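[1] Got a predicted structure here, sequence first:
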Amino acid sequence: MSDVQINKTKLTYDYIIVGGGSTGSTIAGRLGEKSQNSVLLLEEGPRDKSIYIHIPVTYYKTAQGPLLKRYNYQRSAEQTPQHEATMVQAKVLGGGSSVNAMLYLRGNSSDYDDWEKAGAIGWGYHDVIKYFKKSEDNNIFHNKVHGVNGPLGVSDCAYKHNLSRVWLKACQEYGLPYNPDFNSGEQQGCGFYQVTIRNGRRSSASKAYLSNRRDNLSVETGCKVLKLIFEGNRAVAVEFIQNGKKQTAYAKKEIIISAGTFGSPHLLLLSGLGPKEDLEQYGIPVVKDLPQVGQNYQDHIEMSLVYKLKGAFSYDKYKKLQWQAVAGLQFLLFNAGPATSNIIETGAFWWSSQGKKLPDLQLFFLAGAGIEEGKDGVPGGNGCTISITQTRPESVGYIKLQSADPYQQPLIVPNYITAPNDLKTLADGAKLVQSIMSQDAFKDYVESSHVPEKPLESSEDFENFVRNEAYPGLHPCGTCKIGKDELTSVVDPELKVHGIEGLRVADASIMPNVISGNLNAVTIMIGEKAAELILNS
């Protein structure tokens, strides 16, 4: 390996990246393109070898399987029931891009202008659009907002289920216009989602950016990072355990933390970067008093309405072996058929009654039931699911230490739906879904409502449904936000940790505000911009 010094006591690289998720894989791949750089990427999970990762339709397995790390979180008083709740994050090379639903969404252009207003100078929409385009290899669009020839495969689903088309007809029957491209700058309406799929296979960040083997790039999996090591105010090394052996790797230039919205602040806190009083409480030497580490936690929150169908009109029929065999043959022989679908083929953006300027509701139509984490199928086995999220939630939470032990999870307090507007917006989302599903387009397909058991009617019904059924959207962000100074943020606009040399954070945790859409495309954009900032510094 070029430019890497290895002896019995010291591993030295130019750059060390902690976390091989969407952003970390992107940064590692881009830094590794420069042959003069030696790069080490440390990922806690395994390599992305599972066949279920690469076949799009088996998203329903990766979304509930062993490649996920579970975190406990504290429910708010507005949510019921009050028992212990969990959320998941990916624990595999490629991170969320290896296990998610592959939806390619960038949010609204105003999301990034809001970032800039919040202190993320250089992160406005006019700044970041070039990084979206740089990453993208779109099989449909090539225009001022879409790119081709990038590492990341972006496409329409090659296979579109008939029930997805029925849902789009029902949306238009209700009054939503058809939108051919949710990433064009105009979100409102209904349409097919674009997905990170290339030639019928998932295009994860690890597949896109790490597939080309390079002698100067080392990718190590199964690595639990314990803490950062400092000399004065400079981060110089990373201490980690791999295969039961504690090791230390040194960085000649920089360390980049890309461990995610939970992992990045947790590692900073364990390493002595965070609120002084919290660090002292657990006996952690204070390297830098940074009060905002772990603050500003934001996430979408979702809920699902599930309907029972009159017959085998959804993907649920492929739960039977004979249909799996048919789909498998289509996939193996022709690289086609239902196995190339991500199941969540269609969706919509629309307004609640809360008087917002831009759409504040996002819908996802799943031509099947029992696909999402924790959601069961329907009696008779044939159903469909419509998930709802609020695009701009107002509730904000935080993450704190519970122990100085790196194996002890941090305390996660999301404060979901504590802002009154969040409850009302999601209730409006349920009303919208019921209206769409009652259109004539569905009269030959839907037998009855399953969740809820009968249609909701009163405002109290809708709000209680939100309280009982809402669950994390798994789009956490904001806990190491970009900003101007150390009193109001964790990193500066170049992603450098305030007051610390040789250390950056780059992942969803740096977002000042959650964007109005799924986060994967955004975290890859962050990786592209971060890599350029690092190489230019």
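    Sure, I can see it. Predicted model only: the values in this text are computed from it and were never measured. Numbering: from 1, shown residues only.

[2] Please count neighbours and contacts with C-alpha atoms only from this point.
    Noted.

[3] Can you list the buried residues in the strand ranked longest in the chain?
    Secondary structure of the chain read by DSSP state E shows that its longest strand is strand 245-257. Neighbour counts over strand 245-257 (16 or more other CA atoms under 10 Å) mark 247, 248, 249, 250, 251, 253, 254, 255, 256, 257 as buried.

[4] quick check, distance from it to the centre of its chain.
    Relative to the centre of its chain, strand 245-257 is centred 26 Å away, using CA atoms, centre = their mean, to the nearest Å.

[5] Which strands or helices does that strand pack on?
    strand 11-18, strand 234-242, strand 503-505 (3 or more CA pairs under 8 Å, 6 or more residues apart in numbering; DSSP states H and E).

[6] Could you identify the helix or strand that succeeds it?
    helix 260-270 (DSSP states H and E).

[7] tilt between that next one and strand 11-18?
    For helix 260-270 against strand 11-18, the angle between stretch directions is 130 degrees (axes from the mean of the first three to the mean of the last three CA atoms, to 10 degrees).

[8] related to what we said a few turns ago, reformat the helices and strands packed on strand 245-257 into TSV and put mean neighbour count and distance to residue 49 next to each item.
    Compiled in TSV, these are given as follows (neighbours: other CA atoms under 10 Å; distance: least, CA to CA, whole Å):
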stretch	mean neighbour count	distance to residue 49
strand 11-18	24	20
strand 234-242	19	19
strand 503-505	25	27
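
[9] here's the one I want to compare it with:
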Amino acid sequence: MSSSQCFDFVIVGAGSAGCVLARRLAETGRYSVLLMEAGGRDSYPWIHVPIGYGKTMFNRKVNWGYSTEADPNINDRTVYWPRGKVLGGSSSINGLIYVRGQAEDYDDWHARGCDGWSYEDVLPYFLRAEDQARGDDRYHGVEGPLAVSDVGEPNRLCDAFIGSGEAIGIPRNNDFNGATQEGVGYFQLTVKNGRRCSTASGYLKPVASRKNLEIMTHTLCSRVEFRDRRAVGVHYTRAGRNGFVGARHEVILAGGAINTPQILELSGIGPEQVLAEQNIEPVSISEEVGQNLSDHLQARLIYKCSEPITTNDDLNSFVRKMGIGLRYVLSRKGPLAVGINQAGGFARSGADVERPDIQFHFGTLSSDRPGSPVHRFSGFTLSTCQLRPESRGSVHIRSTDPSVYPQIRANYLATEMDRRIMVDGVKLGRRLAAAAPLSGYITEEYAPGMDVQSDEALLDFVRDDATTIFHPTGTCRMGPDAEAVVDMRLRVRGVDALRVIDASIMPSIVSGNTNAPVIMIAEKGADMILEDVDKQQFCRDIA
């Protein structure tokens, strides 16, 4: 292969993890890096406007637009799963919420044998990533590529939500990523000067012109090439033509919880039955590839507001819409400068629960489903999700054609505990909404409606209406056991020179939004790669 066809590292996927990896590997100056992305550049203007989430939710130019298989646990519904197909991946289209999860999540990973992944182990990587507008302390950093800032201006409805949370005994919390997660308050967002800070803009853009970094967009990875069980490169399709690029040191899969197991199976690494059904010659049988899928399911309580102070009112009025648009253009402030959900909280579903198992997202707008047009009435949404579901699903290929979407079985609400906590979460959300001061802004519960009262009826509401909150994880589980897909240094078992670094390696889902944890995983993964490659080079030098 000529030098133009071969790089030291080939990274597949330029999303929340891939852009971090490209930055950290390229900025050393010692290695050549190829970053391969199936989508295009992040040039669509609405990507960079915080409230532009609604413009990217169903836009196939920047969004894979997956759907799950019909799920018997939610009355045979399919659920739409948006995932970023653009530089920055889902960090370019998500709700911008910066939440790391609970310290116990990572200590649980460590307790399961994942040495090096306790909270104290991963905290330095959260700090290294962060550029915290409030300044640095034990829990925050200020010199990282990822901008983290407060919601710019207080909001009457958000303040009322927080006040009602306090009224029912949930403490106010001004920092969900500090000493404790529990409480209600304003979220912090990955926003800087009124613009989204995705990993493409925060990590990749500053190094994009480096001579040792090449970025290939609109390039779909079809499989990893192996020689004697060592990953030596990647086959791809681009503009209707097939190609191959070599990797001197490693291939790194950073496609996320859906694309990464798909690529592994297309490459001959996966469950024996799946590979046999597609007549794929096995490179390494790994039964857990595509298994252990976990996601956060949300039930949305929607209320009609007594005053025309919601984002619905802004977007339904031509004059107000023009006003907020003009304000954003002139000052980068106002409703367009913040995410859909400005406030939220973490609470316990019952008095006997040791740590928060429910998350609230509070948005000052309402719609039939996330990202769809807002209702014509003044409305707001209080959604509730279970933080640590027991239910597990799967992602597996249905074709050897890499452009054919894999089969996603979410398997929501498969356990009694999951069903109980979702119902308890809805009841807790209702209890909060019924308390002052928020209750003073409510004229009617639009969904599920006050005629829905029994636990059975509430569970039916969840089965009929609940949807994803966009956090798929776990399909290439990390662990010390031989069945785990990757080891603690994120190396794929059974082969050499291949790693997975993205949300799919999580042994269990974290208690909150997943973008910040994925960035942490990539920061830590980059250190591991450089340590291992430098060690290999040292051994070769002294041999």
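    That came in fine, so what should we check first? None of the values given here were measured: they were computed from a predicted structure.

[10] Please state their TM-score.
    For this chain pair, the superposition-based TM-score is 0.95 by TM-score structural alignment, normalised by the length of structure 1; 528 aligned residues with a CA RMSD of 1.7 Å.

[11] The longest strand of structure 1 vs structure 2 - mean distance after superposition?
    Following the fit onto structure 2, the mean deviation recorded for strand 245-257 of structure 1 is 0.7 Å by mean CA distance after the TM-score superposition for structure 1.

[12] State the span of structure 2 onto which that strand is aligned.
    Residues 241-253 of structure 2 are the counterpart of strand 245-257 of structure 1, counting by TM-score structural alignment.

[13] and if you look at stretch 494-506 of structure 1?
    Using TM-score structural alignment, stretch 494-506 of structure 1 pairs with 489-501 in structure 2.

[14] For the matching stretch, measure first residue to last.
    The first residue of stretch 489-501 of structure 2 is 9 Å away from its last residue (CA to CA, to the nearest Å).

[15] Likewise for stretch 94-112 of structure 1?
    Across its full length, stretch 94-112 of structure 1 reaches 24 Å between end residues, using CA to CA.

[16] and if you look at stretch 258-273 of structure 2?
    When the termini of stretch 258-273 of structure 2 are compared using CA to CA, they are 19 Å apart.

[17] Go through that stretch and flag the buried ones.
    Neighbour-count burial for stretch 258-273 of structure 2 flags 258-272 (criterion: 16+ other CA under 10 Å).

[18] contact partners of that stretch?
    Counting by CA atoms under 8 Å, 6 or more residues apart in numbering, stretch 258-273 of structure 2 makes contact with 221-225, 253-254, 274-275, 280-290, 395-397, 400, 402, 406, 472, 475-476, 500, 504, all of which sit outside it.

[19] ok, now stretch 502-512 of structure 2?
    Outside stretch 502-512 of structure 2, the residues that reach it (CA under 8 Å, 6+ apart) are 16-18, 99-102, 105-106, 109, 253-258, 260, 294-295, 357, 359, 387-388, 472-479, 486, 490, 514, 517-518, 521-522.

[20] Can you show me the helices along structure 1?
    Secondary structure of structure 1 by DSSP state H: the helices cover 22-32, 51-54, 59-62, 109-117, 125-135, 162-174, 205-210, 260-270, 276-281, 321-334, 420-437, 459-469, 520-536.

[21] Just send those helices back as a markdown table, with distance to residue 84 of structure 1 too.
    As requested, the helices of structure 1 are arranged in a markdown table below (distance: least, CA to CA, whole Å):
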| stretch | distance to residue 84 of structure 1 |
| --- | --- |
| helix 22-32 | 29 |
| helix 51-54 | 29 |
| helix 59-62 | 23 |
| helix 109-117 | 33 |
| helix 125-135 | 38 |
| helix 162-174 | 35 |
| helix 205-210 | 32 |
| helix 260-270 | 18 |
| helix 276-281 | 24 |
| helix 321-334 | 36 |
| helix 420-437 | 21 |
| helix 459-469 | 14 |
| helix 520-536 | 27 |
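
[22] Of all these, which one comes closest to residue 187 of structure 1?
    helix 109-117 (9.7 Å; CA to CA).

[23] Mean deviation, the closest one versus structure 2?
    Counting by mean CA distance after the TM-score superposition for structure 1, helix 109-117 of structure 1 comes out at 0.9 Å.

[24] how much space is there between residue 461 of structure 2 and residue 216 of structure 2?
    In this structure, residue 461 of structure 2 and residue 216 of structure 2 are separated by 45 Å, where distance is defined by CA to CA.

[25] what's residue 358 of structure 1 in contact with, if anything?
    By CA under 8 Å, 6+ apart, residue 358 of structure 1 lies in contact with residue 351.

[26] And it? What does it align with in structure 2?
    In the superposition onto structure 2, residue 358 of structure 1 corresponds to residue 355 when matched by TM-score structural alignment.

[27] what's the answer for residue 53 of structure 1, then?
    In structure 2, the residue equivalent to residue 53 of structure 1 is residue 47, according to TM-score structural alignment.

[28] Counterpart of residue 199 of structure 1 over in structure 2?
    In the superposition onto structure 2, residue 199 of structure 1 corresponds to residue 193 when matched by TM-score structural alignment.

[29] And for that match, the neighbour number?
    By other CA atoms under 10 Å, the residues close to residue 193 of structure 2 number 13.

[30] Noted, bye for now.
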